[in-house]
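Asker: Below: sequence and its predicted model.
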Amino acid sequence: MIPFANDSFGNVYCFDYRQGKTPSLVAYDHEEGDIEPLCRTFSKLVAGIIEEDDDF
């Protein structure tokens, strides 16, 4: 996992390469050690953000 951002609580957002060459995106909870899947690819995450922005 390669971190690329964090939140105000110290949790980290990571590219997760554990399943192959194309990383999924996960959130790592630094207090609990939990890893939560967020999106299968970065481009899908960005596409979702753009779609939500179009609703305004």
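Answerer: Arrived safely, thanks for sending.

Asker: C-alpha only now, for contacts and for neighbours.
Answerer: Noted.

Asker: This structure: helices as residue ranges?
Answerer: Taking DSSP state H, the helices of the chain run over residues 42-54.

Asker: where do the strands sit along it?
Answerer: Using DSSP state E, the strands of the chain run over 2-6, 12-16, 24-28, 35-39.

Asker: Compute the inter-axis angle for the third one and strand 12-16.
Answerer: Computed by axes from the mean of the first three to the mean of the last three CA atoms, to 10 degrees, the angle separating strand 24-28 from strand 12-16 equals 150 degrees.

Asker: Included below, for side-by-side comparison, is a second structure:
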Amino acid sequence: MSYIVNLSNRYRDGRMPDKVIPIADNVFGNEICFDFRKGLNSPSIVYWDYEITFEDPERALSPVCDSFTELVNKLYEQ
């Protein structure tokens, strides 16, 4: 849990939109995030591109999955 809190605190300077919470990162500074902007009950999963955010913060977000469950299911062969 502290990992997610530390990631969230890293972007409180306005680079990441409100209600978008990072949960994983890569070596390039990009993040996989929960996107709570449409509601608090079932966040979608988005990819946040660190470099694009300086040009256009909204364009820096790309949809990945509609839910965390969908993301986890994509990680395993079925």
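Answerer: Yes, it's here. Note that this is a predicted model, so its numbers are computed, not measured.

Asker: Just give the TM-score of the two.
Answerer: Taking TM-score structural alignment, normalised by the length of structure 1 as the basis, the two superposed chains have a TM-score of 0.83; 52 aligned residues with a CA RMSD of 1.1 Å.

Asker: would you turn the strands of structure 1 into TSV with distance to residue 54 of structure 1?
Answerer: TSV is the format used below for these (distance: least, CA to CA, whole Å):
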stretch	distance to residue 54 of structure 1
strand 2-6	24
strand 12-16	24
strand 24-28	23
strand 35-39	20
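
Asker: Make a markdown table from those strands and add distance to residue 45 of structure 1 and mean neighbour count to it.
Answerer: Shown next, in a markdown table, are the strands of structure 1 (distance: least, CA to CA, whole Å; neighbours: other CA atoms under 10 Å):
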| stretch | distance to residue 45 of structure 1 | mean neighbour count |
| --- | --- | --- |
| strand 2-6 | 14 | 13 |
| strand 12-16 | 12 | 20 |
| strand 24-28 | 8 | 22 |
| strand 35-39 | 6 | 15 |
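
Asker: Out of the ones you listed, the one nearest residue 47 of structure 1 is which?
Answerer: Closest to residue 47 of structure 1 of the strands of structure 1 is strand 35-39 (CA to CA; 10.9 Å).

Asker: what about that closest one, how far off from structure 2?
Answerer: Its aligned residues in structure 2 lie a mean 0.5 Å from strand 35-39 of structure 1 after superposition (mean CA distance after the TM-score superposition for structure 1).

Asker: No more questions from me, cheers.
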